[in-house]
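Q: Sequence first, then the predicted structure, then my questions.
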Amino acid sequence: MTERKDSNIWPGLSYDDAIAARAWLKALGFEDGTLVQGDDGTAVHHSEMLWPEGGRVMVSTRGTETGSDFDTTPGSGQIYVVTADPDAVWQRARELGAQVVRDLADSDYGSRGFSIKDTEGNRWSFGTYAG
């Protein structure tokens, strides 16, 4: 695991299949971070996926003992990820067969990006706009 300290916002999402969600995020370019599982090895009580350009997202299994206080409704999450290379992430998303919400395009405010949905319906936007 990479040693670093992110002091920005860390969004959290809960999934019916958090292991599959972590694999999906890894295929998009996230890196494995902390992973705390239950004794059965399927429930994820706490985990972090690291974006190589900075930031992270927490992923847990919906309804776990520790995760239930932070459960999100399936498909209710909306995450924006800043990237210097949205074209590369777009290509990985297409290879995954991700459901496209908004095609890769340049915006009138100077960003280049796109939006997709993960396997449980959460919306992920990737773009160059960093504020």
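A: The structure has been received and is ready for your questions.

Q: Only C-alpha atoms from now on, for both contacts and neighbour counts.
A: OK.

Q: quick one: which helix or strand includes the nearest residue to G12 once chain neighbours are set aside?
A: Distances taken as CA to CA, 6 or more residues apart in numbering put M58 closest to G12, at 4.4 Å, once the chain neighbours are dropped. Using DSSP states H and E, M58 falls within strand 56-61.

Q: Alongside the first one, take a look at this:
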Amino acid sequence: MNDDGHVGSSNELEAQLVVEIFVRDLERSLAFYRALGFELARRTSEFAALRWDAAYLFLDQRPGAEEPTDQPLCANVRVVVDDVDRIWERAQGLAARVVKEPRNQSYGLRDFTIADPDGFGVRFAQLL
């Protein structure tokens, strides 16, 4: 959905916790996140609100941001899904940097982490 408005839905405005990340190229980041399964809730020329179920992820375009490095991630956002291996298959087609391949964890999740085009970590997890 394309929306030139600057005000989100009441669900978006009332969301308890929203992660907002800075991206160098909004179009590239939108393509990445939508290919993973995020839904576009609204956007302007420099901002997009994405949804995964009832959770939001904001992308704020900052063309002057630094290029990502291969350094360890300083943060990631976790998305809990029903089938982590299906999302892993999607991620493989994106040529994203793999930070951690799918693995059953001692803390009760099967998860993996990839880096988005700007070096931000995205971790998908499934309850074991």
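A: Received, thanks. Everything numeric in this text was worked out from a predicted model, so none of it was measured.

Q: Could you pull up the residues touching the residue nearest to G12 of structure 1?
A: M58 of structure 1 is in contact with 10-13, 46-49, counting by CA atoms under 8 Å, 6 or more residues apart in numbering.

Q: nearest to T119 of structure 1, of these?
A: Of all these, L13 has the smallest distance to T119 of structure 1: 12.6 Å, by CA to CA.

Q: Please identify the helix or strand for the aligned partner of that closest one in structure 2.
A: When structure 2 is aligned by TM-score structural alignment, L13 of structure 1 is paired with I21. Using DSSP H and E, the element containing I21 of structure 2 is strand 19-23.

Q: next one: K26 of structure 1
A: helix 18-28.

Q: Output the contacting helices and strands for that helix.
A: strand 44-50, strand 56-61, helix 86-96 (3 or more CA pairs under 8 Å, 6 or more residues apart in numbering; DSSP states H and E).

Q: Same list (these) but as JSON lines, adding distance to E120 of structure 1.
A: Output for the helices and strands packed on helix 18-28 of structure 1, formatted as JSON lines (distance: least, CA to CA, whole Å):
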{"stretch": "strand 44-50", "distance to E120 of structure 1": "16"}
{"stretch": "strand 56-61", "distance to E120 of structure 1": "12"}
{"stretch": "helix 86-96", "distance to E120 of structure 1": "14"}
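
Q: if you skip the residues just before and after it, what's nearest to W51 of structure 1?
A: Counting by CA to CA, 6+ apart, the residue nearest W51 of structure 1 is F30, at 4.8 Å.

Q: thought the one you found was touching M49?
A: Yes. At 5.9 Å, F30 of structure 1 counts as touching M49 under the criterion of CA atoms under 8 Å.
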